[in-house]
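Asker: return atomic coordinates for the entry below.
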Amino acid sequence: MKIFNRILIANRGEIVARILKTAHQMGTEVVVLYTSDDTDHTYIKAADKAVLLKGNTLADTFLNKERIIDIALANSVDAIHPGYGFLSENADFAQMCKAVGIKWIGPSPNVIRLMGYKRSAREFAEKLGVPVLHARYGSADELRKYRDVLQYPVMIKAQAGGGGKGMRIVRNAEDFEDALHITGREAGMFFGDESLYIEEFIEEARHIEVQVFGDNFGNVIHMHERECTVQRRHQKIIEEAPAAGISDALRGSLHQNAVKLAKAAKYRNAGTVEFIVDRNENFYFLEMNTRIQVEHPVTELVTNIDVVKEQLLIAAGNEFAFTQDEVICRGHALECRLYAEDPENGFMPQNGTLTLNAAPELKSVRVDGSFEKTAGMSSAYDPLIAKVITGGNDRLEAMKNMIGALEDYKIQGVKTNKGFLTNLLKSPVLIQNKIYTQYCDLYADRHTDFVVLPDERFVIAWFFLNSGITGRSSSVWSKLGNWRHQQVNNLTVADKTYHVSGYKINDADWQLTVNAKNYRCSQPRFMEYELQFVLLNEPVKVTWSQKTDRSFYIEIDHTIHLVQPNIVKRKLTESDAQLKARNVVSPLPGRVMRVYVTPGEKVVKGKAMLVIESMKIENRIVADHDSTVKSVLVTEGQQLNGNDLVIELE
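Answerer: You can find the predicted model right below:
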């Protein structure tokens, strides 16, 4: 069996940690890349060598083909694994590797050009008799002529797109021009190619894909299918294998057509053929991803095949060690993508510091991640924190295991979609598999967390944490001494003010006063990330992390509040309120993608004024009241730091 001595992983984040793990198990050395934003990733220490990429933009770092090739040559690597995203489907980069004698862990450059480009892939599929949706191709200027002849709704897509980027649903002619402009700009920014196509849009569709593999000897197999219908903003958040509730005929047709495509393309290494399926089980080819997929772990769980290992073996020149008949799908698997985002606010990405990132340590749960227990989330990258993967004998068991895993995942410091995912998994729409690709965008509010208002439990938890943070066991409480009064602490929780003081009565009991009301507490037990105590004969379980010296994130009943010493705020005057109403500020750092308004224009509440791209997600900033635009202070393409003044209103 041939194996590589040393590889370079041209990527960042969890996929680097995932590839490194398998490579080391195979005895292969690994070189990784990182930027100044990546110092909190575990693989930097685990790699055989880590190389710093200097620069402030993706063009300087993970999209810098020449620099990455130079690093690979300087470190005498045998091969480059591109992971997903960045240069993973860049045929020119694959060709550059080949030109300098470095193996590319993926398909050939010619196949990437054929199947990675949407128009050529669709035309290739159509010639083979694989069903495709009707489409029109061209630049934004060339496609404008179809505005009044299209049958809406339609989808505008980037020809070189992938990963849910460069896609817009258009439901009427009035929105066509704007969607065309934004999609073209996004295509140019993310893929370096502004070519687009317009495709029929299928309402209430399912997204099902087939994992295929080709070796160097003409063999092509499939590793069954995955369901990827649960999405937000065209990006997947829950994936599962196999697809549930489809007929054997459809399943067989998807497998057959995926293999037919891969064989005809002379495909080598891992790839994914994606299909859209309507309510009547009509299916249509969407695209082929010529790389490893984010969701590959669910395939690994149901087939017991290490996809990364097979990638490395095939790229090294080996033949499959198994046949199609030996690739058996057993049980069911789910993957949830844990993102730093706010489901209550349009899934807006959240940057900041993870004060606590403690994944469940259970044999039945797999977590693919790379962040340390505390880490910084950069606005320059995708907001993915980790992938949580569970299996079961059937779908319901896998879902039950996933709910338990998410509830046991301790994460604080930034808002996440953990609660949203948990609620969705418990809902009839997912249990009965009645979901479709647009569901989460339309009905997110049905599954957002019920927020528990702050009460005395949060304040009492803060008191114990503040008193005992210097210790790491229950014995810490003895240092305070019997009948020792504590000073009154003035706290703020969710803009409410609390006053708390207390003293220890005996070895087990405490007397606490919160806003002049007395409480008897007992048995405080202080652990890493957890605090337990009994209040009014009821046990209270707390998950906590420290933000600053005396401020803590405290989680009770799946609700997190920041509890901190009271900060006296100047009372907002009428002039302050008027000034705030006249100013529009950026709620997060990012790049201005689109400005919709001009000075003197009247805007109504809810009108989109601009789009800011942050963490690879577009965020529409809308007017919160009727007004008139006085001045626009930003331009398209401008980088924002967050809280920047962008528009003045009269």
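Asker: only C-alpha atoms from now on, for both contacts and neighbour counts.
Answerer: Noted.
Asker: can you pull the buried residues of stretch 526-543?
Answerer: Phe526, Tyr529, Glu530, Leu531, Gln532, Phe533, Val534, Leu535, Val540, Lys541, Val542, Thr543 (16 or more other CA atoms under 10 Å).
Asker: kindly report the same for stretch 332-345.
Answerer: His332, Ala333, Leu334, Glu335, Cys336, Arg337, Leu338, Tyr339, Ala340, Glu341, Asp342, Pro343.
Asker: the fourth one contacts Glu300, correct?
Answerer: No. No contact is recorded between Glu335 and Glu300 when judged using CA atoms under 8 Å, the distance being 11.3 Å.
Asker: give me the distance between the residue lying closest to Asp342 once chain neighbours are set aside and Asp441.
Answerer: Using CA to CA, 6 or more residues apart in numbering and skipping residues adjacent in sequence, the residue nearest Asp342 is Met348, 5.2 Å away. Using CA to CA, to the nearest Å, Met348 is found at 12 Å from Asp441.
Asker: quick one on the thing from earlier: give me the number of residues near the residue nearest to Asp342?
Answerer: Using other CA atoms under 10 Å, Met348 has 22 other residues around it.
Asker: let's compare: structure for the following, please.
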Amino acid sequence: MPTFTKLLVANRGEIAARVIRTARALGYETVAVYSTPDTDGLAVSLADEAVHIGPAPAAESYLNVEAILAAARRTGADAIHPGYGFLSENAAFAQACADANIVFVGPPPAAIEAMGDKALAKARMIAADVPTVPGYQAPEGDELSLEQAKSEAAAIGYPVLLKAVAGGGGRGMRRVDAPDQLEAAMASASREAQNAFGSGTLLLEKLVEGARHVEIQVFADAHGNALHLGERDCSAQRRHQKIIEESPCVVVDEGLRARMGAAAVAAAKAVDYVGAGTVEFLLTSEGAFYFLEMNTRLQVEHPVTELVTGLDLVEWQLEVAAGHELQLVQEQILLRGHAIEVRLYAEDPNAGFVPQTGEILAWRPADNQGLRVDHGLLVGRGRGQRIGSDYDPMVAKVIAYGDTREQARRRLLLGLRDTVLFGPTHNKRFLIDLLRHETFVAGEVTTAFVESEPGRSLVAPPSAPPAEAVALAAVIWLEALRDHAHPRPGVPVAWHSAHHSSSAIELRCGDQLTGLTLRPGPGAHDRPRWTVEQAGADAVEITLLADDGVRLRFVCDGRQRQAHYAWTAEHGLQLELDSHTYEFAEHRPHEGSSDPSSDGSDGRVRAPTMGRVLALWAELGQRVEPGARLLTLEAMKIESTITSPIAGTVTELRAAVGDQVDKAQVLVTITPEQPSEGTTDDR
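Answerer: Prediction:
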């Protein structure tokens, strides 16, 4: 019977920290591995030991099998938990662990291989009578050709979906609505799949529209026992990337749960599965369901299942890996209450959800009743921790539990509001708006919702800050300048005299420039009171009640409120009020302006984020129209195609395929077209 005493976690961030906590609670010694930028990560601080395995690129660290096995040998670790992502679904890694007499906390290599190849998995499911989506896959060993794709798509009927045979998570997946889109979609999907999974092989399926994405958590042991732990609804997603997950699904009754659960268990048994796995289905409004894929690992969204079942799934994984039988049977699995999880990402919803990078300025997860926040950051410490371009941009998972779905939703909204994150642009406000949307409240979200017209309305252009936000920013600014005894990080010294009876300042937020005059009012020394006057708006009275450098309590025109703030490295101020974040900078015209055009209207097309150039579509001297493809950038395994903002001629290319580029770096210069000279009409 397998047994082990020391567990190495071959992952990073929140999942590594989460596994280490459970392992230590069970009495196992733990080992963390880390790349150079993760030296001071939370998982490293929680583990008994930690080993450096390489530089930032995953291929040289978290995907480096030999480095991970060497770390296990060096520390005496006799078991490895892969977390999710990286090597978690790598059959060769699982086999390498077995060859090294190390327990792999996951399924057997053969099961990973069978389910990791979507074509092979689909064939197995058909043989096991598990319902599958109509589609076509080339014979084993062959690639899907453009001619085959056109013929089969015509037979299946548009729209169709191209899917990478290897991997998952929405990568290597493209929707195709017409034959003339196939060639470009195949090239893009294959390239993304090759880059993410090492294989560009594709298959073709009918696109089932208006369906829900519902997955079943399964568990199996090495003694022939298998069961399911209910379902999770993952329908709120964009570009096949999950945003919100919940359990149970509002449209799944006991009968449907039993049928889907039985199909999921049959899928697991068809490949002699052992451990934790997730079988994903498309569920139509008529109650029909179709097998999508099986993820042979723990899922990002596993906490919602833990909250409604009261079970620790990592504990179950470790028990099964140690050779023990499952301690419960299907009839003992009960779902109680409701749980909802959101993924807090460093990404810009207003720029196509492009991943964002940069220094964390402040991080304070909420600690409310019924709330759980899984993350990999050090609480209370912001500066020095960074979101880089080498890994997934997820910062944290915020999960709420309640007796009812509505209670869980309310708790989640409150938890998001109380969670403080400053630094890179993030999707917190988008998540709040989605949770409040009437379609989500009614439990009617399908996989198409976020990218539909109602869903796109959630991504609105940033609005100008309200008068009270501008006034509060000015007060924070002035108080920081006056506090010479306790200078704030990021605040430049000696901008203005700290002893004037009134102060004037100009603040810029986006395109809005506001001149403000601040006059002190009567108040206690520790409760500064200011009247803030700004052109075109009524005066605003603000009294500061409490300020710990991040969270601030204040009174504005008789109403006591709360805000959060952080200073940026560029001497700017990020202020969050009512869950909206604004960034302010002092306007000092005597220093001149070097602010470049950010929309490319000046012909300089900049990188929206750090990343690597995957493809160049434009050539020097080429004439382009607005919307023409210029290049494709990959950031954190997500592809973004950058297009021309204007009509003109490409006169400079500053990046080549394979180059790493920085955010805001000029990539392409386009000389705008000059208006053609016409005849003058002197009539």
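Asker: of the buried residues of stretch 526-543 of the first structure, closest to Met402 of the first structure?
Answerer: The nearest member of those to Met402 of the first structure, counting by CA to CA, is Thr543 at 19.5 Å.
Asker: what do we get in the second structure for the closest one?
Answerer: For Thr543 of the first structure, the aligned residue in the second structure is His564 (criterion: TM-score structural alignment).
Asker: report the buried residues of stretch 504-519 of the first structure.
Answerer: Across stretch 504-519 of the first structure, burial judged by 16+ other CA under 10 Å covers Lys504, Ile505, Asp509, Trp510, Gln511, Leu512, Thr513, Val514.
Asker: list the contacts for the residue nearest to the last one when sequence neighbours are not counted?
Answerer: Right, Val514 of the first structure. Take Val514 of the first structure and drop its neighbours on the chain: the residue closest to it by CA to CA, 6+ apart is Val500, 4.6 Å away. Applying CA atoms under 8 Å, 6 or more residues apart in numbering, we find Val500 of the first structure in contact with Val459, Ile460, Phe463, Val488, Asn489, Asn490, Leu491, Leu512, Thr513, Val514, Asn515.
Asker: next step: the residues you listed restricted to helices.
Answerer: The helices, defined by DSSP state H, take in Val459, Ile460, Phe463 from the contacts of Val500 of the first structure.
Asker: for the equivalent of the first one over in the second structure, give me its contacts.
Answerer: Structural alignment (TM-score structural alignment) places Val459 of the first structure against Ala474 in the second structure. For Ala474 of the second structure, the contacting residues are Ile505, Leu507, Leu516, Leu518, by CA under 8 Å, 6+ apart.
Asker: against Cys509 of the second structure, how distant is the third one?
Answerer: Leu516 of the second structure sits 13 Å away from Cys509 of the second structure, taking CA to CA as the criterion.
Asker: can you check the last one too?
Answerer: Relative to Cys509 of the second structure, Leu518 of the second structure is positioned 18 Å away (CA to CA).
Asker: quick one on the thing from earlier: got the contact list for the residue nearest to Asp342 of the first structure?
Answerer: Met348 of the first structure neighbours (CA under 8 Å, 6+ apart): Glu341, Asp342, Ile617, Asn619.
Asker: which element is the last one on?
Answerer: When secondary structure is defined by DSSP states H and E, Asn619 of the first structure falls within strand 617-622.
Asker: about what we covered before: and which of the contacts of Met348 of the first structure is nearest Val308 of the first structure?
Answerer: The closest of the contacts of Met348 of the first structure to Val308 of the first structure turns out to be Ile617 (CA to CA; 27.6 Å).
Asker: quick one: the closest one and Pro349 touch, right?
Answerer: Yes. In this structure Ile617 of the first structure lies within contact range of Pro349 using CA under 8 Å: 7.1 Å.
Asker: the two: who's more crowded?
Answerer: More crowded of Ile617 of the first structure and Pro349, by other CA under 10 Å: Pro349, with 27 against 20.
Asker: list the contacts for the residue mapped onto Gly352 of the first structure from the second structure?
Answerer: Under the alignment (TM-score structural alignment), Gly352 of the first structure maps onto Gly358 of the second structure. Counting by CA under 8 Å, 6+ apart, Gly358 of the second structure makes contact with Arg386, Ile387, Gly388, Gly423, Pro424.
Asker: quick one: the spatially most central residue of the first structure and Gln350 of the first structure, what's the gap?
Answerer: For the first structure, the residue sitting closest to the mean C-alpha position, by CA atoms, centre = their mean, is Leu384 at 3.3 Å. As judged by CA to CA, Leu384 of the first structure and Gln350 of the first structure stand 10 Å apart.
Asker: list residues touching both of the two?
Answerer: Joint contacts of Leu384 of the first structure and Gln350 (CA under 8 Å, 6+ apart) are Ala340.
Asker: the nearest residue to Asn64 of the first structure once chain neighbours are set aside - how many residues pack around it?
Answerer: Among residues not flanking Asn64 of the first structure along the chain, Leu58 sits closest, at 7.4 Å (CA to CA, 6+ apart). Leu58 of the first structure: 13 surrounding residues under other CA under 10 Å.
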